[in-house]
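Student: missing the sequence, but the structure's below:
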């Protein structure tokens, strides 16, 4: 039997004390800001690399929260998250909004998702917690923004995107109306799908963080929880019914309700597509078609319309449980 890999001394020190944990979280959380600033005056290439590193560390913040939760327990992780939120509030000039987002989106959500891994079917529970929390966070953000700006939700999102596309319009050479029309159409499309796309992108990033944290804890032998393969991901019938309801809203409602229905359908449909992709991966793996697995992911990356069949597969899998009928589907 292979001996567990010992946790490095520095990591052990940082991950077993509240203040060092909170300080490390705060450094990672703010790295997208301070790291590029630190490289000001350096060659452009180094600035770009530092920006990429800073963004990567920022996105990996939920993974650290999950590792702390798995290793130290919910109470310990809760203290660390609270200290980090206080630190973020102070560093942002006493911005309560920054502290609240740090506490909830970057702290409590990955904490709850990681804690749910200890339960039966923890993988499924963890994915649903993240989807629910992030979906509600995006909905609340655009709704509060619309109320604050005394506008509709779509109008608020349009205002958010306006500076980017106004600059793009200014870059269009005079006398090229076709190019200006393309920019305008792109703006309309992005406004139409932005909240749903943001929610879905956050879910993929946060879910990847939870899986990464679980793998890290397994490697260093301090993981005790659901050992299910991530390819067993399933969201259950409530998500399927929610998707169908959002499709009804998207087609029959009007105004903000229709806009919310469209974007909720995008996010929930993306979750079902993830389940459908897991089904496809299991089936191809069972058939020994390893090259086809790579081709499947490549096609999804190159051709976004390919996601539609996987949404349908994921939706049908909720009722028919295709993976249960696939021999050797664990891989």
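Tutor: Received, thanks. On a predicted model such as this, the values are computed, not experimentally measured, just so you know.

Student: only C-alpha atoms for contact and neighbour calcs from this point on.
Tutor: Will do.

Student: Can you give me the neighbour number for residue 243?
Tutor: Per other Cα atoms under 10 Å, the neighbour tally for residue 243 reads 22.

Student: Burial check on the nearest residue to residue 86 once chain neighbours are set aside, number of neighbours?
Tutor: Nearest residue to residue 86, sequence neighbours excluded (Cα to Cα, 6 or more residues apart in numbering): residue 99, at 6.3 Å. Neighbour count of residue 99, defined by other Cα under 10 Å: 20.

Student: for residue 153, same thing?
Tutor: 24.

Student: and what of residue 170?
Tutor: 10.

Student: distance of it from residue 176?
Tutor: Residue 170 sits 12 Å away from residue 176, going by Cα to Cα, to the nearest Å.

Student: cool, and residue 57?
Tutor: 41 Å.

Student: So for these two, which sits in the more crowded spot?
Tutor: residue 57 (20 against 9).

Student: So that one is in contact with residue 35, correct?
Tutor: No - with contact defined as Cα atoms under 8 Å, residue 57 does not reach residue 35; the gap is 10.1 Å.

Student: Helix or strand for the most far-flung residue of the chain relative to its centre, just tell me which one.
Tutor: Each residue of the chain has a distance to the centre, and by Cα atoms, centre = their mean the biggest one is for residue 175: 41.2 Å. Of the helices and strands defined by DSSP states H and E, none includes residue 175.

Student: for comparison:
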């Protein structure tokens, strides 16, 4: 007898009320966005509790795209856009009529997860959704960096260096020369890759939010669209060719353009690595090597050089489609 899909659960009445009405949903979205200010709104003397409030506020803020994606799955593009627009207006008002805060809310926390969720419901949704988030994150980071550098009347790399300077300003002057040199090298390394790390962090967080929202939408029975596993993530040949082109440009261009091209190459390498990880995860899962899956992610977390083999696997998978012959790949 064929196994039947689990029956969707009934959504709690209060959750159903909030998610199906624009104003309550926008209010929850606004509260989640403002949660990062919890330590200021609720001042506490205990450092541990203050740290806990800060972490809770940041977590709620970073989970906002999941709420927007969930609303998109249930209410559609237009309904979700209305919710995001109301929340952006509220943020603009609360921030003292800061248009920047309102625009960031509308585009980054609103439109980007809406596009990601809408794409995920379509054919080849996993790939299209991941690409939309990557393009949106990259464009917003690029525009933000260029505008910030222009305001400071400096280069992009120099602005990043100034941004990170306070982190290293309090180093004790009595530190041994070897350690001081090591910290300086670390600072230069951080400056060199900071834009790429920002984009990749945004991509992983925002796309992960979309995947989480899809899980809950399926659980409560209001998801309609592609049922493909997140482990089927794969990019097209255009990304591979772009990666090769950027690697060639790194050897030709100079100045700020070199800085931006190098970081763009790192971002695309990160996307290819994500595809390589999906290939490895699918293979290990098909072999029943659950412990090895956890070990793989642990090694990626503690040893940055581990990303290189996955970049190669992801790049090769674009042409050879390794998961095609893996039983129940990503199932």
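Tutor: Structure received. Remember, it's a predicted structure, so these values are computed and weren't measured experimentally.

Student: Just give me the neighbour total for the closest residue to residue 187 of the first structure other than its chain neighbours.
Tutor: Nearest residue to residue 187 of the first structure, sequence neighbours excluded (Cα to Cα, 6+ apart): residue 165, at 6.6 Å. Residue 165 of the first structure: 16 surrounding residues under other Cα under 10 Å.

Student: what about the equivalent of residue 165 of the first structure over in the second structure, helix or strand, and which?
Tutor: By TM-score structural alignment, residue 165 of the first structure lines up with residue 168 in the second structure. Take DSSP H and E as the rule and residue 168 of the second structure turns out to sit in helix 156-169.

Student: Residue 82 of the first structure matches what in the second structure?
Tutor: Checking TM-score structural alignment: residue 82 of the first structure goes with residue 85.

Student: Please, where are all the strands along the stretch 101-250 of the second structure?
Tutor: Here the stretch 101-250 of the second structure has no strands by DSSP state E, counting those that start in this stretch.

Student: quick revisit: surely the match of residue 82 of the first structure touches residue 106?
Tutor: Yes - at 6.0 Å, residue 85 of the second structure and residue 106 qualify as touching, with contact defined as Cα under 8 Å.

Student: any idea how far residue 112 of the second structure lies from residue 284 of the second structure?
Tutor: Taking Cα to Cα, one finds residue 112 of the second structure at 32 Å from residue 284 of the second structure.

Student: More neighbours: those two, which one.
Tutor: A count of neighbours by other Cα under 10 Å puts residue 112 above the other of residue 112 of the second structure and residue 284, at 25 against 19.

Student: Tell me the residue in the first structure aligned with that one.
Tutor: Per TM-score structural alignment, residue 112 of the second structure is aligned with residue 109.

Student: my guess is that match meets residue 130, correct?
Tutor: Yes - using Cα under 8 Å, residue 109 of the first structure makes contact with residue 130 at a distance of 6.4 Å.

Student: Using the three-state scheme, assign residue 265 of the second structure.
Tutor: helix (DSSP: H, G, I helix; E, B strand; the rest coil).

Student: what about it, distance to residue 182 of the second structure?
Tutor: For residue 265 of the second structure relative to residue 182 of the second structure (Cα to Cα), the value is 26 Å.

Student: Neighbour count for those two, which is higher?
Tutor: Between residue 265 of the second structure and residue 182, counted using other Cα under 10 Å, the more crowded position is residue 265 (21 against 11).

Student: Check whether the more buried one really touches residue 241, as I assumed.
Tutor: No - at 11.2 Å, residue 265 of the second structure does not count as touching residue 241 under the criterion of Cα under 8 Å.
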